[in-house]
Each structure stands twice: as structure tokens, then as C-alpha cells.
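Chemist: what shape does this take:
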Amino acid sequence: MMHPSDLVTKHFTRLRADQKSALTRLGIVTLRDLLYHFPARYEAAGPTGTVAAVTPGTEVTLYGTIRKPETKKAWKSKRPMAEAWLEDASGRIKLMWFSQPYMAKMVADGMVVKATGRIAGTDKKMYLANPEIDKTPAAPEDVHDTLFKKTEGTPAIIEDALYAIYPESRGISSLWLLHAQKKLFEAHVHEAIEDPIPADILERYNLPTLATALVWVHAPLKKNDSEAARKRFAFEEVFAIQLAMQRERAQTLEEKALQVHVDRKSLSAFIDSFPFPPTGAQQRSIESIIQNFEQTHPMRRLLEGDVGSGKTAVAAATAYMVATSQPPGRNSGTLQVAYMCPTEILAKQHFSTFVSYFKDHPIPIGLMTGSECRKFPSKIRGEESAKVSRAQFAKWVANGEIPIVIGTHALIYKSLEFQNLAYAIIDEQHRFGKMHRQKLTRKGDTSPHLLSMTATPIPRTLALTVYGDLDVSLLDEMPVGRKPIITEILGPEKREEAYKRVREEMAKGRQAYVICPRINEPDPTKELAVQAKSVKAEAERLKEHVFQDATIDILHSKMTPAAKEDVMKRFSSGEVDILVATSVVEVGVNVPNATVILIEGSERFGLAQLHQLRGRVIRSNHQAYCFALPESYGPATKDRLKALTTAKDGFELAEYDLALRGAGELVGGRQWGISDIAMEAIKNMRLVEAARTEAGRLIKEDPELSKYPLLKAIVIRSDERLHME
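Modeler: Here you go, the predicted model:
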């Protein structure tokens, strides 16, 4: 008797050590895991025939065993060629590959293959010309009906048979997985897994039951079957995420927040002191946040905006409201703000931006990073900040003397106790988990208002799925005077145009970025090493042959934080003219004097990522330029990259990426903790909306999901995945 929770090794007893480790790598431990290891794609076996039934001039697919592969010379032309015999139960036929002698080495005697090609020659002397060979075929008897119905004798021709091709790992082939699934279905293991989705919901959206979906995903009789099955699994995952979000939202409404008293007159004066007038989108976002601040439960809001759209100004204006508001029932002291950044470079950058905004207002601001603590204003020189000890800094935060604290995520929530923390701003964190929030919430006390900010353009369906518990504000306008970036896609022959522009900009005292897809040169001995440009080699080449007079430095993810910091300091201060880097510069680094970016191997990046990279040079009112330099410049690359020059913003590009290349291409599709199957479904707005509606209805009816224990277990799992960081 097989049970879904049984270990694979219990029923597959002849596994070799390499096969066991391959299964572990694929995440297959139990029989349930095996059933949930879905095919990557399906192949139509096409009209498959037997050797005895073929006729000249027809396209056929034959399954059989290779015999006697060898290289020869063609009889007339003396060109080298490969030959072999293909044998099945009905007879044998010669396979011939003209001018492809290497094919004799690609196949081996005794290998079972699928051969597809055209039958040539005469009735008496037929051969299969230049056939394509698939070395991990499913033989016709493995395909389809035979998985679930015992048929008497295999028919000579199976029309439109589809068979599954699985993600493999060295030691476990797709064919092994196909046979393993067959064994599970014969033992009805798929019927022993209870369906977590309530039957009425399945019926309402015409979704197959779990048992049916498992059959359809592994052995679809037609393409529609596999699509219906995938839709069902996607719905299940998005539904679980939505339930987790709606539960969280319901819990947030139960939590208490410190109410922020908003003095609109003083806020207007503060905003008027900015070096630029606010955009309509900034004003709308600030207004939404004010409305949240006036509620008794904590705000949970996502602020999305392209690079340079002014998120920091919204953060400063809303932080000002909190830092000038007194705690309820008190005549002195103020509420506090924690502003968390992913890196030290960014924390320092935001600190200096805040200092410039707050310099005419008597509000202390603190900076806490791994290397130092600083406080503004300094007692000695009011317009500057002073370095202070960590202990003193922590003391001032604990007694409320520093209302605004800026630092890295880890430091703030691990090492500080706030007196009246009313507002947490999180920059570039894809999901700020519940556990982080609880760390920031004094035990048994109030919860801070939360603003999560991101420049990662997230399509609406994904935002609704992953941020279902947050309200979303969009900054979809650029500040006045900001010139749109000029983007050009240049094939290899036009590279010099990009270099010319870099020289012109450097002559004006400006700086440039060159982005490469790799850190080190690929190993030339590895035949398939991708010839993507590497940071180190490209920096040397540019120095020697292109920009001999420029100061060039490099930045990549393998450098220590201190080394990265040092390079960025030198680039920010203008000591370095050209920074050659990997996409590590994509997050928030601000060097207003850099106006050109060259992106090598640009076809390797998603559109939204390219958009974020070019955002590095739209930091000032100087005209900025982006040159995308793809290595392979075929029509598909041209079409895709063209969107960079036509889309009006990052959101449009993210939607385009989603439609074109699938959600895995969105910036860090994986980091949201969502499987590829659900990411694909996120293209489907109706499915996401349906999952959202059903989740809302269920949580309203049964907030603890006590009537749905199976669903509850899935929700807990999905919540953990989403809050991994």
C-alpha cells in the first residue's frame, strides 16, 4: 500500500546513491513531492509508426534501438557521414546523416531513441535521412492512455500522443520520472491526497478536482487538459496567498496604532521648502498616508515609483508629520520614525538627503550603520552631523530624543528599543515579514504604521497577489524639469557611437557606468561557456583600448561591503570616471553626475531590470543616455529591447516582460516565494481577482479557517514562504 507521505526510497528500493541525491536536488522526498514534480513541457509524439509500416516520402517518428553506429564516406561525393540502424519489434531501417559524421558519436549501440525525419530512397532500399534524435524518449507504450488504462497490444500508430518532459537532475532522467509517475497512478496514490479547495469553489470556476488535475498535468490526452490542470494548481497557490494576506489584513484592523496628529499648515510649509514643487502623484500619496495616520489601526501601504519619481520626498514629508506629533496624552516628546534601507550605502545616502530637507527644522535625525552612528544636528556645528557612540545613540533612541532613525533593516530591528515608534519606512524590501513587524512592535503595545517603498516595477496582478494585505500608492509622474532619458539599442557594429557619447559626456565633467552580466571571464576550456562580458576583463579592455585617459574602477557582488563602499565613495566624489559593474548597482545608488550607462549583453536582462539599471543615470536635470549593447541581435531580441525605447514607464515594461517572457523574468520573480506555475497564472487578472474574492468571503465567514483545516495548513505554508526574509 502506497501513501502520499511515504518516502520515495520506501517504494523505489533500487535507487543508486547518485539517483537519491538527484531526487533530493529536485526537492523530491515523499511520494507527494513526486506527484507535485510537474512536467516542464510536453512533446507530441506525432504520428508514430513501426519500421514495417513506413513508405518513402513521408515524415515519420519512430521509436527503437540504435544498432552499429559508424562514420563513413559518401559513395559518390566522398563527403564524411554517419550511419546507424534503428530496430523495433517489426523490423529495422537505416539512419543516414550526410555531412554530420559526429552523429555516430552522439548515439551508441543499444540506445533507445525517438527518431524523427523523412523517409528517403526506394521501396526496396528505404532510409531515414538526417533524422533528429531524442535520447530520452517515452516509448509509445509509455505514452498516455496506457498510463491509466491497460490496453491490449500497442496500436501501430498513435495520433497526437502527448508525453511529459520533466525537469531532470544528473542521475534522474525525464524517462525515469515518467515511469515513476506511472507506478504512483497505478497504485492510486493521487486519489489518497485530500483536496484542500472547497468543492463549491471548484464548481464555481469550473476547476478540476485535485485527483483529476494530477492526472491531467502528468498525462494530458490533449493540450487543454494540461492547461486546465495548471490553472487549477495556480488558483490553489494564489488563493492560499490571498487567504494569508486577507487574514493578515483582518488582524491589522484589530491592532492599535499611535494616532498621528497632522498639522497641515506646518506640513505645507515643510513641503514648500523642498528644492522642487511636488508632483500630483506625490501629493496624492501624501494625502492617502495622512488619512491612514488619522485611523486607530496601523497603516499598511506600498509606495511604488520609478527611480527618480520622488519616493524619498514622500518619506521625508510623512516622517516630518510623525516627528512633529506628540504622543497621545503627553505635552512633550514626539513620536518616532524608523527608516530602514537594504544597504549601508543607501542608508548614508538617505541620511544626507533627509539632512538637506530638515536643515531648517529643529528635528534630530540619527544614522545607524554597521560602521558608525551619527546624529544631526551636531552640538558644535549645527549644520553638520556628529559621530556618536553606539551606546549613547541607543540611549537617545530609547528615551525618545532622536525622533527619526535611518539605518539598515537588520540593525534597526535587532538592536534598538524605541520609546514611541509610530512609523516604519522600509526601502526596497520585497516583503517585510510579520516577524519583523513584531520585533518593531513593543510587546502588548501598539503597532507602527508601515510604508514599504519599492522602485521595482510590479505589474498590478502581481501586486494584488503578493501585496494583497497592503494598500498601494503609485508615483507615476516625474518631477518637473527632469528630461526623459535617451535610450538606444546598438548592434555590435555601432558600439563606437556609445563610446563617442561617453567621451563627450566625460569632456563635460560627467561620469559613466558600464554594466556587464558576469564578474569573471568564463573558462575558455569549457565548451559551452557563455561568452558574456565579464566586469574584470571589460574594465581592462576599456582602459587599454578605448578610454586610455579615464580613471576606471569595478564593482560587483563578490566584493566585501567595505570595498564596495570605498568604490562607491570614490565614484560619488568624482575620483572615478567610469564604473564597470554587474547589476549590483541597480538598487538605489545615487550619483547625480553620472549621465551615461552602457549595458553589455543587454539581452540577458529582463526589461524591468534594464529599466532599473538605466534609472541610475536619471538623478539630475542633465540629459541622460542609455545604450543597450546586446551580444546576439536577432529579431526577437530587437523586438523585446525596442520596448525600452517606447514604454512610458517601468510599470508598462513589467507588464510587457510578464506577457512576453513569463513572470520568472520580473525582477526577482523567485524572491516573492511564488512558484513558476502561479507566476504564469498571474498574467490572468480574472484568476487573481477570483482568488481574491473567494479568499475575502472565506475569511469573513471563518477568520481562523477552523472549518477548513487543509486550507489552513496550506495558508501557513504559503505565509512562511512569503515571509522568508
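
Chemist: C-alpha from now on. contacts and neighbour counts both.
Modeler: OK.

Chemist: which residues in the stretch 551-700 of the chain form strands?
Modeler: Assigned by DSSP state E, counting those that start in this stretch, the stretch 551-700 of the chain shows strands spanning 552-555, 578-581, 594-600, 625-629.

Chemist: redo those strands as TSV? Include distance to residue 248.
Modeler: Formatted as TSV, those follow (distance: least, CA to CA, whole Å):
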stretch	distance to residue 248
strand 552-555	40
strand 578-581	40
strand 594-600	41
strand 625-629	42
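
Chemist: and the ones you listed: which comes nearest residue 315?
Modeler: The closest of these to residue 315 is strand 594-600. By CA to CA, the value is 24.4 Å.

Chemist: may I have the distance across stretch 271-288, first residue to last?
Modeler: 16 Å (CA to CA, to the nearest Å).

Chemist: for that stretch, buried residues please.
Modeler: Buried residues in stretch 271-288, counting neighbours by 16 or more other CA atoms under 10 Å, are found at 271, 278-279, 281-282, 284-286, 288.

Chemist: looking at these, which is nearest residue 445?
Modeler: residue 288 (24.7 Å).

Chemist: other SSEs contacting the longest helix that the chain contains?
Modeler: Longest helix in the chain by number of residues, with DSSP state H as the criterion: helix 223-254. If you count contacts as 3 or more CA pairs under 8 Å, 6 or more residues apart in numbering; DSSP states H and E, helix 223-254 packs onto helix 210-218, helix 460-466, helix 676-681, helix 685-701, helix 709-722.

Chemist: got the angle for that helix vs helix 210-218?
Modeler: Calculated by axes from the mean of the first three to the mean of the last three CA atoms, to 10 degrees, helix 223-254 forms an angle of 130 degrees with helix 210-218.

Chemist: got the contact list for whichever helix or strand comes after helix 223-254?
Modeler: Later in the chain than helix 223-254, the nearest helix or strand by DSSP states H and E is helix 264-272. Outside helix 264-272, the residues within contact range by CA atoms under 8 Å, 6 or more residues apart in numbering are 277-278, 317, 320-321.

Chemist: check which residues of helix 264-272 are buried.
Modeler: 270-271.

Chemist: helices or strands up against whatever helix or strand comes next after that helix?
Modeler: Where DSSP H and E defines the elements, the next helix or strand beyond helix 264-272 is helix 280-293. Applying 3+ CA pairs under 8 Å, 6+ apart, we find helix 280-293 packed against helix 311-323, strand 471-475.

Chemist: quick one: residue 11 from residue 430, how far?
Modeler: 41 Å.

Chemist: more neighbours, those two?
Modeler: Neighbour count, other CA atoms under 10 Å: between residue 11 and residue 430, residue 430 has more, with 20 against 15.

Chemist: how about this one, so we can line them up?
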Amino acid sequence: MAIEKPDWLRLQKALAIEAEQGFTDLVGRQYRFSEFLCLTFGKFPSGIPSEERDRWQQLAAEYADYSSLDIASRQSLVAQTRRYIHQFISTESGMEVEKIATPKISVSESKPNYKTPNAKSPLSPEISRRLAPALNQKISELSEIGPRQADKLARLGLYTVRDLLYYFPRDHIDYARQVRINELQAGETVTIVATIKSCSCFTSPKNKKLTILELQLRDNTGRLKIGRFYAGARYSSRAWQESIKRQYAAGTVVAVCGLVKASKYGKTIDNPEIEVLANPGDEIESLTIGRVVPIYALTEGVVASLVRQAVTAAMPAAQLIKDPLPKGLRDKYNLMELKDAINNIHFPPDSDSLTGARRRLVFDEFYYLQLGLLQRQHKAKQIQTSAVLVPKGQLVDEFYKILPFQLTGAQQRVINDILGDLQKTVPMNRLVQGDVGSGKTVVAVIALLAAIQSGYQGALMAPTEVLAEQHYRKLVSWFNLLHLPVELLTGSTKASKRRQIHAHLETGELPLLVGTHALIQDPVNFNRLGLVVIDEQHRFGVEQRAKLQQKGAQPHVLTMTATPIPRTLALTIHGDLDVSQIDELPPGRQAIKTTALTSSQREDAYDLMRREIAQGRQVYVVLPLVEESEKLDLRSAVEEHQNLQEAVFPDLKVGLLHGRMSSAEKDEAITKFRDGETQILVSTTVVEVGVDVPNATVMLVENAERFGLSQLHQLRGRVGRGAAQSYCLLMSSSKSADAQQRLKVLEQSQDGFFISEMDMRFRGPGEVLGRKQSGVADFTLASLVEDEQILILARNAAEKVMEIDPTLDRWFLMKEELKYRHERLMGGAILT
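Modeler: Just a heads-up that it's a prediction; the model follows:
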């Protein structure tokens, strides 16, 4: 198809208007004048003689620097260009020049046809392959960009052509739906084609630097008034305003797109994009109007038009991309070819093409992550040097006898999983998930006893001294009956005791050591470490967990968490682990009655606390802050402790616990509460895990809206550990509907896994676990909340590929892509 006369006329008109307005680099509907000229000369029409191409590239480069030229230089360049265009049209008259277009390409004959970009997109495959820049070419070397603009793009981390192709839009606005004026609905993004009935352009009477363009439009169904605003003194000139009136003269046909809004004067289109058409049925040329528009993430000093211009310049290189996924795999999972997906994610001709492109690219993000995790798991299982532990023996049998309760079916199932792993020379790497109070510690003890009776040592590491001491107390009560020594090592352990522990570890006299990060310090040397247990493992960094494992020769590793993890999140951060779930609570546990309260119901909460304390029970009061904040209107632990002790419950003993206290002070506060010397314990979230007082029946959480759902569920788990009915009161001063909805989830459910799913939906995966240590990937397009089914497909595909060839040697491109993504995008930290 040839470029018709109006295309050349538009270019000549742009040059004429720029000259008329004094070479000010006018801002058009979509581009600045210089950007429009740079884009125009940045791509060759098909059939252009080779001797002309250098001239086109030179003009593109000159207009890339247009904004930095003085007025005289601009005038000279525009004059030269107008003469050149006139000469070019005259010389090439009669020559057919292909219009830039891309045909539809299907993934396979048996699959749906996904469209690659249509005439509104940059280049056809044939032209692209001939003119495409290399994927690793620097952006500064692109004639349409140049060094100055490349420096700006570097602020977004964009340096090469490949970076641009993979800089996917953060969102899209769909202007592809064309409607009539009487069909406009507020809140929709649409395109209309209408005729201008009248046009006015004037300076705002209230702001001399603001110019207003108002158009009255009509089609055969109705009328519509639209307006655009131009901020800047140069738009206030009479000459500019008159030129706009000529451009949008009465009777002119225009295509208009934007968001429909309802006002007191009726419906309108907010700050619309406008394109003049020669005739009502003409094709719309704009890269915005009548199509799905990409929206890119920007930063200071980088405008949308620059990113769009750079991506457009890079798009020909997409035709050079070789798809790392074999055709059979693409067909099986109905995936668009990679080069088509990249085209369609940037310049989708319609919403279906965008959906197909996004699905393929999301699949890739999940697939290579899962492939990396499975490869890591495969390599770990090639190690055949771990200790083979005896699952049955005297210690394990004796422990079963001294247990005062029957194990649940879920506990026994998980124990069987663990003991099966311990009999292999391949090191165990298993995660045990269990809700608060589900009995994970008992499961870990049986595994530790299996190691000890096999002649090995065990280590149990917890993230806080409070939790480490809690585990130590439980283990001492059991191990004393089995005549086994166990020690506690934390930052508070005295030097003399520390030396004694180190000595007994090295000789093998000490079979089990419980502790915090102190366990991974250099002086701690085990004689024969066979099993490592890590509690609340997501609170430790990858390196910290690895250091403890390095204290032995490929010890088995059992990690535990009382923070239930949603399925998608577990696959993402623990895809290289075997996972077991204790999804059953011990019999006799009563559901904790949970109620969301407002500040006006505070006295009701205090009445409940008094009633429970009168029956000999105890109460937790948890706050988000240690001391009062000037910036946040929140209750602090220190202030609330004073208030409760002096004003509300002067006849009771109120204790205080927070993270800034010394270890001795913490121990004293917990001991007094555990022994019943204090009836109320005011605390920060230091009580979230580890404090086990079965006599406590009320948990009051102040400013509950400040906590995540999973954290609130953890806090709730501090009560309900005895036989008596327990209560959780969630006090909130927030009137936000979202905050109230979140708290309703806790009122209605005791299921930690359901709560964690909802927490991820409300806050996102990074916030649920804590982004710094959790290893949650920063996906470009994928969402763990919305794309669960694609993640499961990607995991399935990765598993099948690993079954065929875990080395990936038969798929060189796939192996290289995995290496690139692992090193460049994930940095290795995601693999736990």
C-alpha cells in the first residue's frame, strides 16, 4: 500500500506551522514538533533509494537535537527540510511506497491467531529484519535517540535495545472501542469520530498563562462539547491561537479519544487526544486514538513521549528474537511466539492481542523462576553425602511414651514425611507449615531425636531470644525425662557459659543446641551435626540459613513456619523445597472469639478484661509502637502501660514488654506474666511468637489496622492455648472501608491459610513476608494474586522439561535465557 498524498501534506503542514509560530518546537496532540520529525525520518519508506537513506538518518539525528539549537539554526534546518521534502516528492512521484504494516501471524495452525501490530505500529517484519538494530546495541547509538536522550533513559535503567524491548508497559488504556456520541458512558475510555460544529481558542481570564481550546462536536446521534488546556505563555499568543482555530475549523472531521466524564453540563471527554481526518471513513493514524495505548513507568526528567519514541525505534529488533521455548511447548500451553508477544505488549492492535501477549510474558516470568528453583533442587539431590538417620529407636520410642497427648493425624503424616527423608543420603530440605498451636515443635523434636539416636547432633535456630527460650523450656522438660542434655545459646549468654557450650559441642557431649543468630557465629563448631531445624525461617536471610548448614557436612535441614503461606507464594519462594502442612489442630481447642471494635467501644473491651481477670485469667494488650510518635496518632506501649496501670486498672499489676528492653528485663517481664504475678502484659509485637501462657484468654490489639492479617492471626494465637474460651479484640480508629473489610476477615475465619491468601490480596506478597528477607521476586508483569493459574501451568511445564533433560543441554536458547534472567533479573537471591 502506498503512502498517500495527505501523509506528505501533514509533514509539510507541520513544517509550515513550526515556521509560522517562530520555531518554538511546538507541542502537538501527541508529540513535540522535533519528536514528530525525528520519528518520521527515523524509519525509511519501503523502496527508498539507498543513497537517500543517509540523508534521512541525518535529518532524524538533527531533529533529535532540535530543542538545543538556537532560533537561527532551527530556521535553517526547517528551511532545508522543506526544500528536501519538496524535491523528494517530485523525484519519487509515481513510485509506490509501502505503508508500514504487519500481517497477522498465528502461533500454530491449530491455535488461535494472535495479531501482531497493525498499521498503527512501527515496522513490518520484512523492513524490521533489514533495518533492525542489534539487541545489545546501546540506545545512544540509535539515530532516533542520540546520547543526550539516552542519558535520560538511563535513569530508568535502560541502556540497550533489549532493555527497551523488555521495558513492558505498566498498564494500558483501551481506546480501541469506537462509539457514537449518544452511546457515551461515564467512566469508559472510548474513541469517537465526529464533525466540528464550532471552535474557540482563548486565554483564560483567570490565568494569563493558560489557554483553553473548546470544540463543539456532532455526529448523526448527538452533540458533545470537549476542551483541552495548554499551560505556558507561548500558547497565549494570538498567532498560535488563530492557527489552532484554522486547524480545527468548522466542518473538519476529527477522531477524539479519552475518558468519558459526567459534569453538570452533561457528558464530555476529559483532556482528549484529537486527530484531524480528511474524511469520516479514513483510517486513524495516531499511535493513541482508536487503539490500546501503552502506559510506561516514568521518572523525573523522562517524559512518556521519549520512552514511546525509544521503544518505537527498538521495535524492529523484536523480529530478530529467537524464541527460547520450543514450538511443541508453546503449542501445548497455547503461548504466543515471543517476538509477537513483545510487539503486542507494546503496540497491541486490540485487547485480545494484549491478553495473549501478557499471558505469554507472564508465563515466561514464572517459568524461568520455577526452572531455576527445580534445577537447584535437582543439584541438591545429586549430593549423596548426608547422614543416614535411623527413624526408629529407643529415644523416639521413649518420647512417644512420655507425651501426655495423642498426636494428630496431620502431625503423624508430616513425621512420616520427615523420617522418610532422613533415611536417604540425599540431604533433606523440607518446609513444615502449620498454623499457630498446630504442634510443629513436637514434630521437630522427633526428627531431632532420630538424629541423636543415630549418633549425630542437632541444632534448632529461632529468630528471637523470646522464641529461642520458649523452645528451650519445652525441650528441657522433655529431654530431662530422656536424660539428654540441651543448652541455650543467645547473645545474652554469659562468656563462661558460652565457652562451656562451645567445648561440649566440639567433643560431642552436647547432642542438641537451641539458639538465635549466635549459632552461626564462627566459634560454634559441632562435632557431628546431622540435622538443622530453623523456626520462622522467613525471618532469616538466605546467607544466615546457609551459614548454619555449613556447620556440618551436608546436614539435613527442616524449616518451620507458623505463618501460613499462600500456595502461589510458597511455589515462588519455596519452589526448591519439599513442603508438608500440619493442617489440623489438636482436639479440644476452642475457636477464639474475634471482634473488631471502634474507639467508642473501649469500655466494653475493658469490661471483658475485668471479667476474665476476676476469674483468674490474664490479658495481653498489643500496640504497634514503643513510644508515642509525633507524626502518627497511635497509642504507644509505654504510654498505654502508664495509662492502664494508673487510670484504668490501678488495682491490678500491669507489665510492660518491648524490643528496646534488655534481655534481662524481657525475661523478667515474661516470667512475671507466666507465673501470674502480672495480670495484664502491655507489649509490642515481640509477643507475636514465643510467649506461651495457657492462662491468657484475652488479646486486645490497639490500632489493629496498622497490622497485616497474618500478623494479627499470629498475635491472636497467643491466646486460646488452654481449655478456657478466649477472645481477640481488634481495636481500630480507622473509618476506611478497606481497613474494616480486612478486620472482618479475622472475625469470620480461624484458618491461617485462608487468612494468608486474603492478606496477600490486600497487601501484596512482598509485604506479607517482608520483602528484604523473603526473596519475593519483583515481577515485571506477573501477579501472584491474579495469575495463579499461569503460575501452576509454568510449574507444570518446568517439571516436564526437567524430567526430560535437567541440564537443559538440548535446549541451548532456553538454558541461556535462564542464565540471563537468573544473573540479571533475579540476582540469585530469590533461590532460597
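
Chemist: one step back: right, so of the helices and strands packed on helix 280-293 of structure 1, which gets closest to residue 219 of structure 1?
Modeler: Nearest of these to residue 219 of structure 1, taken as CA to CA: strand 471-475 at 41.1 Å.

Chemist: rewinding a little: which of the contacts of helix 264-272 of structure 1 lies closest to residue 609 of structure 1?
Modeler: residue 278 (26.7 Å).

Chemist: mind checking which helix or strand the nearest residue to that closest one once chain neighbours are set aside is in?
Modeler: Nearest non-adjacent residue to residue 278 of structure 1, counting by CA to CA, 6 or more residues apart in numbering: residue 479, 7.1 Å away. For residue 479 of structure 1, there is no enclosing helix or strand under DSSP H and E.

Chemist: what's the match for residue 479 of structure 1 in structure 2?
Modeler: For residue 479 of structure 1, the aligned residue in structure 2 is residue 586 (criterion: TM-score structural alignment).

Chemist: need the contact list for that match.
Modeler: 407-408, 437-439.

Chemist: if we can go back for a sec, nearest to residue 18 of structure 1 among the contacts of helix 264-272 of structure 1?
Modeler: residue 317 (58.9 Å).

Chemist: so what's that closest one closest to, chain neighbours aside?
Modeler: In space, and not counting its chain neighbours, residue 317 of structure 1 is closest to residue 271: 6.6 Å by CA to CA, 6+ apart.

Chemist: measure the one you found to residue 663 of structure 1 for me?
Modeler: For residue 271 of structure 1, the distance to residue 663 of structure 1 (CA to CA) stands at 38 Å.

Chemist: for residue 69 of structure 1, same thing?
Modeler: Taking CA to CA, one finds residue 69 of structure 1 at 43 Å from residue 663 of structure 1.

Chemist: the two - which one has more neighbours?
Modeler: residue 663 (27 against 20).

Chemist: now that one: closest residue in space, sequence neighbours ignored.
Modeler: That would be residue 679: by CA to CA, 6+ apart, it lies 5.1 Å from residue 663 of structure 1.

Chemist: wait, the one you found touches residue 666, no?
Modeler: No. Taking CA atoms under 8 Å as the definition, residue 679 of structure 1 is not a contact partner of residue 666, at 9.6 Å.

Chemist: so how far is residue 722 of structure 2 from whatever residue of structure 2 lines up with the residue nearest to residue 317 of structure 1?
Modeler: Mapped onto structure 2 by TM-score structural alignment, residue 271 of structure 1 lines up with residue 400. Separation of residue 400 of structure 2 from residue 722 of structure 2 (CA to CA) stands at 22 Å.

Chemist: what do you get for residue 241 of structure 2?
Modeler: Relative to residue 722 of structure 2, and taking CA to CA, residue 241 of structure 2 is found at 80 Å.

Chemist: how about residue 362 of structure 2?
Modeler: Applying CA to CA, the value for residue 362 of structure 2 to residue 722 of structure 2 is 47 Å.

Chemist: now residue 422 of structure 2
Modeler: Separation of residue 422 of structure 2 from residue 722 of structure 2 (CA to CA): 33 Å.

Chemist: pick out whichever of the two has more residues nearby.
Modeler: residue 422 (26 against 16).

Chemist: tell me which residue of structure 1 lines up with the more buried one.
Modeler: With TM-score structural alignment as the criterion, residue 422 of structure 2 lines up with residue 293 in structure 1.

Chemist: excluding chain neighbours, what is closest to its match?
Modeler: Nearest residue to residue 293 of structure 1, sequence neighbours excluded (CA to CA, 6+ apart): residue 260, at 5.4 Å.

Chemist: which one in structure 2 is aligned with that neighbour?
Modeler: In structure 2, residue 260 of structure 1 lands on residue 389 (TM-score structural alignment).

Chemist: pull the number of nearby residues for that match.
Modeler: Around residue 389 of structure 2 there are 25 residues (other CA under 10 Å).

Chemist: and for residue 713 of structure 2?
Modeler: 25.

Chemist: likewise for residue 304 of structure 2?
Modeler: 16.

Chemist: and it, how far is that from residue 189 of structure 2?
Modeler: 19 Å.

Chemist: likewise residue 106 of structure 2?
Modeler: Distance, residue 106 of structure 2 to residue 189 of structure 2, using CA to CA: 29 Å.

Chemist: do a quick rundown of the strands in the stretch 401-550 of structure 2.
Modeler: Remark: strands assigned in the stretch 401-550 of structure 2 by DSSP E, counting those that start in this stretch are 429-434, 457-461, 486-489, 512-515, 529-535.

Chemist: who touches the second one?
Modeler: Contacts to strand 457-461 of structure 2, defined as CA under 8 Å, 6+ apart, come from residues 448, 451-452, 468, 508, 510-517, 519, 526-535.
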